[in-house]
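1. Need a 3D model of the sequence below.
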Amino acid sequence: MTLAEEFRSRNFSIYGQWTGVLGMILCLALGIANIFTVHVIRIIFSVLALASTFVILFIEVPWLLRICPTSSTFDAFIRRFTTNWMRAAMYTVLSAIQWASLCTGASSLIAVAVVLIIAALFYAFAGLRNQEFVGSKTLGGQGVVQMIV
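-> You can find the predicted model right below:
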């Protein structure tokens, strides 16, 4: 299945996964950009955005768990997010953390919060429609992990 066919499948988990990857890129870029401010609290939110980058990376690109040396505790934590509902909950929490950054004033971290909540909504729609979680082949889903090992 090509990437275009995946998007035409109307499976909201594919949309959520790619929106999550976009959110991961924004977390990294805007986390670094906002770390150089004078607000100590905003720096904390920037560090949380950077930490979110790695959580999202390991959740959305599953074959990284096979090739990166991680602890068994971290692996067990990441493997909890295999259903649409768990991923929707995780993205909602990560988004809420970034929405809380508004307490320091408006910053570009709002873009991170918006994209993460959109990813949560896509996963929630997939859960409401009782769609199975389908990972994109491009990101290591649907048997790609077995081919690597």
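
2. from here on, contacts and neighbour counts on C-alpha atoms
-> OK.

3. what separates residue 145 from residue 66, distance-wise?
-> Distance, residue 145 to residue 66, by Cα to Cα, to the nearest Å: 8 Å.

4. Between the two, which is the more surrounded one?
-> More crowded of residue 145 and residue 66, by other Cα atoms under 10 Å: residue 145, with 17 against 13.

5. residues contacting the more buried one?
-> Residue 145 sits next to 62-63, 66 when contact means Cα atoms under 8 Å, 6 or more residues apart in numbering.

6. so which helix or strand takes in it?
-> Assessed by DSSP states H and E, residue 145 sits inside helix 144-148.

7. Show me what counts as buried in that helix.
-> residue 145 (16 or more other Cα atoms under 10 Å).

8. next one: it to chain centre, how far?
-> Helix 144-148 sits 21 Å away from the centroid of its parent chain (Cα atoms, centre = their mean, to the nearest Å).

9. structure for this one too, so we can compare:
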Amino acid sequence: MGVICIFICFAVGLSTIITNLLSWLLLFSIICLICAPIILFVEVPFLLRICPTSAKFDAFIRRFSSNYMRAAIYGVMSAIQWISISVHSSALIAAAVTLFLAAVCYLLAGVKGQAFQGSKALGGQGVAQMII
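-> The predicted structure follows:
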């Protein structure tokens, strides 16, 4: 769900900026676009090693290593997009729904006590050996 949120937030944020130039909706579209790279760094931890980022940004992203913290950030991002719907109904509802579903998935994983499962394709364990 997290990887799907990256694409949805980017696509919907960009399309809403292009099609609607209402002042408040433009703000929520920009927030949605900002959420996409944040989710990208949260879901693909290998990017923190290969992209030149600041120590503050790295520390911020590393806060979201547990399922509960990931559920919290997805919940906050979802809430922001739900608020945008009260301003004007738009395609940002797709981002709100997918972010909410991701938050629910991480919350359920936290309640069940499941550990985060990284894959080699997204920069989990074993990527360093694949590069060498």
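
10. quick one on the thing from earlier: now the helix holding residue 145 of the first structure on the second structure. Mean distance?
-> Compared with the second structure after the fit, helix 144-148 of the first structure shows a mean deviation of 4.5 Å (mean Cα distance after the TM-score superposition for the first structure).

11. can you check stretch 43-56 of the first structure too?
-> Using mean Cα distance after the TM-score superposition for the first structure, stretch 43-56 of the first structure ends up 0.3 Å from its aligned counterpart in the second structure, as a mean over the superposed pairs.

12. Centre of the chain to that stretch, how far?
-> The chain centroid and the centroid of stretch 43-56 of the first structure are separated by 11 Å, computed with Cα atoms, centre = their mean.

13. equivalent range in the second structure for it?
-> Using TM-score structural alignment, the residues of the second structure aligned to stretch 43-56 of the first structure are 26-39.

14. which outside residues touch that stretch?
-> Applying Cα under 8 Å, 6+ apart, the contact partners of stretch 26-39 of the second structure are 2-3, 5-7, 9-10, 12-14, 16-17, 20, 61, 77, 80-81, 84, 92, 95.

15. Could you rerun that using 7 Å?
-> Stretch 26-39 of the second structure is contacted by residues 6, 9-10, 13-14, 16-17, 81, 84 when judged by Cα atoms under 7 Å, 6 or more residues apart in numbering.

16. What about these, which one has the most neighbours?
-> Using other Cα under 10 Å as the neighbour criterion, residue 9 leads the contacts of stretch 26-39 of the second structure with 28 neighbours.

17. The counterpart of that one in the first structure is in what secondary structure piece?
-> Under the alignment (TM-score structural alignment), residue 9 of the second structure maps onto residue 27 of the first structure. Element membership of residue 27 of the first structure [criterion: DSSP H and E] is helix 12-34.

18. Could you check how many residues crowd around the aligned residue in the second structure for residue 129 of the first structure?
-> Using TM-score structural alignment, the partner of residue 129 of the first structure in the second structure is residue 112. If you count neighbours by other Cα under 10 Å, residue 112 of the second structure ends up with 9.

19. ditto for residue 81 of the first structure
-> By other Cα under 10 Å, 16 other residues sit near residue 81 of the first structure.

20. if I pick whatever residue of the second structure lines up with it, what's in contact with it?
-> Per TM-score structural alignment, the equivalent position to residue 81 of the first structure in the second structure is residue 64. Contact analysis of residue 64 of the second structure by Cα under 7 Å, 6+ apart lists 42, 70.

21. where's residue 64 of the second structure relative to residue 58 of the second structure, distance?
-> As for residue 64 of the second structure, its distance to residue 58 of the second structure is 11 Å (criterion: Cα to Cα).
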